[in-house]
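Visitor: Give me coordinates for this.
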Amino acid sequence: MTRGARRLLGSVRGSWCEATVAELDRSREWLLAGYHARGARHARRWFRWQTQRLAGLIDPDPDTPWLPELARVPVGSAGRSDAAAALRRWADDVHEHARLTRAASEGSLYVFTVTDDSLRYTLSHRPLHSVPCPSAVASVTSVPRA
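Guide: Model prediction:
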């Protein structure tokens, strides 16, 4: 990113993390959770919590009292993808943690996506830029007069 572009965007003031679920054809998407992280450590902690929370909702413990008997279908059987297992693995995946930390330090986008038979679960991290002072924008965008 050029110095002029940085001045236009302003400085990074934390990041926005969100969890969404969408139909595979992307006809509908729902925001499940959002979080303003102050730094990479906070973003990583939120991601760890959200991956575990989503995994528990997708594939709850079989002894969960509210779970109807008919809903107790083994995940990952009969060619089904196991989105819950992929979400649970994120908590211990040091490679993914490093990718998130690198994206946070560079001020770039990080996306982690898993799918099952009908839905796409996405967790994302993007930098939040402060609003630049109008005079700074004018000095970058103005054309010098000859």
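Visitor: Please count neighbours and contacts with C-alpha atoms only from this point.
Guide: Fine.
Visitor: So for the longest helix belonging to the chain, what gets flagged as buried?
Guide: In the chain, taking DSSP state H as the definition, the longest helix is helix 40-58. For helix 40-58, burial by neighbour count (16 or more other Cα atoms under 10 Å) applies to 40, 42-44, 46-48, 50-52, 54-55, 58.
Visitor: Equivalent analysis for stretch 109-119, please.
Guide: 110-112, 114-116, 119.
Visitor: Among these, find me the one that's closest to Leu128.
Guide: Tyr110 (13.0 Å; Cα to Cα).
Visitor: mind listing what the closest residue to that closest one other than its chain neighbours touches?
Guide: Nearest non-adjacent residue to Tyr110, counting by Cα to Cα, 6 or more residues apart in numbering: His125, 5.1 Å away. Taking Cα atoms under 8 Å, 6 or more residues apart in numbering, we find His125 in contact with 15-18, 43, 100, 104, 109-111.
Visitor: all helices in this protein, in order from the N-terminus.
Guide: With DSSP H as the criterion, the chain has helices spanning 3-9, 40-58, 83-90, 94-106, 134-141.
Visitor: okay if I get those as a markdown table plus distance to Thr64?
Guide: Putting the helices of the chain into a markdown table (distance: least, Cα to Cα, whole Å) gives the following:
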| stretch | distance to Thr64 |
| --- | --- |
| helix 3-9 | 47 |
| helix 40-58 | 10 |
| helix 83-90 | 16 |
| helix 94-106 | 30 |
| helix 134-141 | 55 |
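Visitor: Would you do the same for the sequence below? I want to compare the two.
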Amino acid sequence: MTTVHDGYWCETVARSPEAEGEWILGGYRASTPRLALRWMRSQARRLAGALDPLPDRGPFPPGSLRQVGPHGPNPGRIFREWAADLRFQEVQLAALVTGRHISVNAGGPDHVWGRCDADVYYSLSCRPIALDFLTDWRLVEPQQAHA
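Guide: Just a heads-up that it's a prediction; the model follows:
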């Protein structure tokens, strides 16, 4: 049996076991590994902008944001750093080409639906869409039943 990749499925997911929720934030079917990584980079930037907005940019008034300590959880920073790390993405590209799954994950405390404080984990992932088929097909003449 031979496995062929018929594209790559990418998705962005937020999960919170404490809040008993899983939310799909986006999905994309890429035709090549390079397009899959391009989509993941754009999603990483989107998550970074939402989770860790840069000061004096975006919808927040100046002075309304505060700096997170270097050792505190900061999922936005993780996604921003990954989006800029093109060398590591080449390693992940090679993994995709060989049929392996790749992901970028980060998490930290958040306030979920105004209801509870809970840990929320964000994941960008991509996996090959595999098509398995037999490669040792032999043509066989149909046998006729004799009466």
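Visitor: What value does the TM-score take for this pair?
Guide: The TM-score (TM-score structural alignment, normalised by the length of the first structure) is 0.72; 127 aligned residues with a Cα RMSD of 2.8 Å.
Visitor: quick revisit: and the buried residues of stretch 109-119 of the first structure, which two are furthest apart?
Guide: Tyr110 and Asp116 (20.6 Å).
Visitor: which residue lines up with Ala14 of the second structure in the first structure?
Guide: In the first structure, the residue paired with Ala14 of the second structure according to TM-score structural alignment is Val21.
Visitor: Wait, its match touches Leu54, no?
Guide: No. Between Val21 of the first structure and Leu54 there is no contact under Cα atoms under 8 Å: 10.0 Å.
Visitor: Leaving out sequence neighbours, find the closest residue to the residue most central in space within the first structure.
Guide: Centroid-nearest residue in the first structure, with Cα atoms, centre = their mean: Ser124, separated by 1.7 Å. Here the nearest residue to Ser124 of the first structure in space, its sequence neighbours aside, is Val111; by Cα to Cα, 6+ apart that works out to 4.4 Å.
Visitor: To which residue of the second structure is the one you found aligned?
Guide: Match for Val111 of the first structure (TM-score structural alignment): Ser103.
Visitor: Its match against Ser123, yeah?
Guide: Yes. Between Ser103 of the second structure and Ser123 a contact is recorded at 6.8 Å, counting by Cα under 8 Å.
Visitor: that older thread, which residues in the second structure does the longest helix of the first structure match up with?
Guide: Against the second structure, helix 40-58 of the first structure falls on residues 33-51 (TM-score structural alignment).
Visitor: And the matching stretch against the first structure, how far off on average?
Guide: Compared with the first structure after the fit, stretch 33-51 of the second structure shows a mean deviation of 0.9 Å (mean Cα distance after the TM-score superposition for the first structure).
Visitor: Burial check on Gly7 of the second structure, number of neighbours?
Guide: 18 (other Cα atoms under 10 Å).
Visitor: how near is the spatially closest residue to it that is not a sequence neighbour to Phe88 of the second structure?
Guide: Nearest non-adjacent residue to Gly7 of the second structure, counting by Cα to Cα, 6+ apart: Ser31, 4.4 Å away. Going from Ser31 of the second structure to Phe88 of the second structure by Cα to Cα, to the nearest Å gives 21 Å.
Visitor: When these two are compared, which one has more neighbours?
Guide: Ser31 (15 against 11).
Visitor: Please pull up the equivalent of Trp90 of the first structure in the second structure.
Guide: That one, Trp90 of the first structure, aligns with Trp82 by TM-score structural alignment.
Visitor: picking that back up, quick one: contacts of the match of helix 40-58 of the first structure?
Guide: 7-10, 12, 28-30, 74-80, 82-83, 89, 93, 96-97, 124-126.
Visitor: of these, buried ones?
Guide: Using 16+ other Cα under 10 Å, the buried members of the contacts of stretch 33-51 of the second structure are 7-10, 12, 29-30, 74-80, 82-83, 89, 93, 96-97, 124-126.
Visitor: Excluding sequence neighbours, find me the nearest residue to Leu65 of the second structure.
Guide: Pro55 (6.8 Å).
Visitor: so the residue nearest to the centre of the first structure sits right up against Val114, yeah?
Guide: No. Using Cα under 8 Å, Ser124 of the first structure makes no contact with Val114, being 11.8 Å away.
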